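**Q** Just the structure for this:
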Amino acid sequence: MATSTASYTQNQSILDALSRCIAACEMCADACLHEENVKMMVPCIRLDRDCADICRLTAAFIARGSDHAKHVLKECIEICRKCADECGKHEHEHCQQCAAACRACVEACQQYAGQA
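**A** Below you'll find the predicted structure:
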């Protein structure tokens, strides 16, 4: 019983980080569409969308205990890093918030990967 409680707590932590990252990426992509120079924001918007999608997939795999979660987790870390780097280049508040959420997600994913 203690093992499943520890596992649930461990999973809840990573799932929370993934959820926050999804929300931040979706909000950032939407806000980027309203920026004055949308064309300049295209790489950011694309990475926001990719990051939100891989985080959703990763969360699903982790939540159901998939044997393939570790593989998806590696890709999630890579895309979250790229998204954090891209958003970090922009001074917009939504980009900075997204970059922070992505960095926190990378950290949570790395922690989870080390425990899984």
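
**Q** contacts, neighbours, all on C-alpha from now
**A** Fine.

**Q** thought A113 was touching H71?
**A** No - assessed by C-alpha atoms under 8 Å, A113 is found out of contact with H71, at 10.0 Å.

**Q** And the two? Which one has more around it.
**A** Between A113 and H71, A113 has the larger neighbour count (other C-alpha atoms under 10 Å), namely 15 against 12.

**Q** The more buried one: which element?
**A** Element membership of A113, judged by DSSP states H and E, is helix 93-115.

**Q** Find the residue closest to C98 in space, skipping its chain neighbours.
**A** Among residues not flanking C98 along the chain, A24 sits closest, at 4.9 Å (C-alpha to C-alpha, 6 or more residues apart in numbering).

**Q** Please give the structure of this sequence too, so both can be compared:
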Amino acid sequence: MLNASYQSCIEACSNCAIVCETCAASCLREDDVKMMARCIELDRDCADLCRMAATLMARDSANAKAFCQLCAKICRACGEECGKHEADHCKRCAEACRKCAEECERMAA
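**A** Coordinates of the predicted model:
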């Protein structure tokens, strides 16, 4: 790893991406999928952004900090949306998103 100070943020981003993908897949299996549409959209966006943030930090990109600021913003939005739902997968996702947002904000500071 080029920059060990990014390690906890990379781990939070990688975990968040997986949890968001799991949440989106689980939302698609809910009885009222239409009600979960915004959650699914944000899960997918968040997962993609988290993966890219982890990649940029792993390569010690000059763009990592700016990207992590955006990642934190999307993680907050995703966590807020998932927090509105009672499903366990949404609750786990909201928590992973909050943790990732905190790590990204700390990294980008």
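
**Q** Overlay them and tell me the TM-score.
**A** Once the chains are overlaid, their TM-score stands at 0.95 when taken by TM-score structural alignment, normalised by the length of structure 2; 109 aligned residues with a C-alpha RMSD of 1.4 Å.

**Q** In contact with the equivalent of K91 of structure 2 over in structure 1, which residues?
**A** Aligned counterpart of K91 of structure 2 in structure 1: Q96 (TM-score structural alignment). For Q96 of structure 1, the contacting residues are 87-88, 90, by C-alpha atoms under 8 Å, 6 or more residues apart in numbering.

**Q** mind running it again at 7 Å?
**A** Contact analysis of Q96 of structure 1 by C-alpha atoms under 7 Å, 6 or more residues apart in numbering lists 87-88.

**Q** And the one 4 residues further on, by the same measure?
**A** Contacts for A100 of structure 1 were tallied using C-alpha under 7 Å, 6+ apart; they are A84.

**Q** let's see 10 Å
**A** By C-alpha atoms under 10 Å, 6 or more residues apart in numbering, the residues touching A100 of structure 1 are 21, 24, 84-85, 87-88, 94, 106.

**Q** go on, A58 of structure 2?
**A** 1-4, 6-7, 10, 52, 64 are the contacts of A58 of structure 2 under C-alpha under 10 Å, 6+ apart.

**Q** Now which residue in structure 1 aligns to it?
**A** Aligned partner of A58 of structure 2 by TM-score structural alignment: A63.

**Q** Could you measure from the most centrally placed residue in structure 1 over to H90 of structure 1?
**A** The centre of structure 1 sits closest to C21, judged by C-alpha atoms, centre = their mean, with a distance of 4.0 Å. Using C-alpha to C-alpha, to the nearest Å, we find C21 of structure 1 at a distance of 17 Å from H90 of structure 1.

**Q** hang on, A52 of structure 1 packs against A101?
**A** No - contact between A52 of structure 1 and A101 fails when scored by C-alpha atoms under 10 Å: they sit 11.1 Å apart.

**Q** The equivalent of C27 of structure 2 over in structure 1: how many residues sit nearby?
**A** In structure 1, the residue matched to C27 of structure 2 (TM-score structural alignment) is C32. When neighbours are defined as other C-alpha under 10 Å, C32 of structure 1 has 22 of them.
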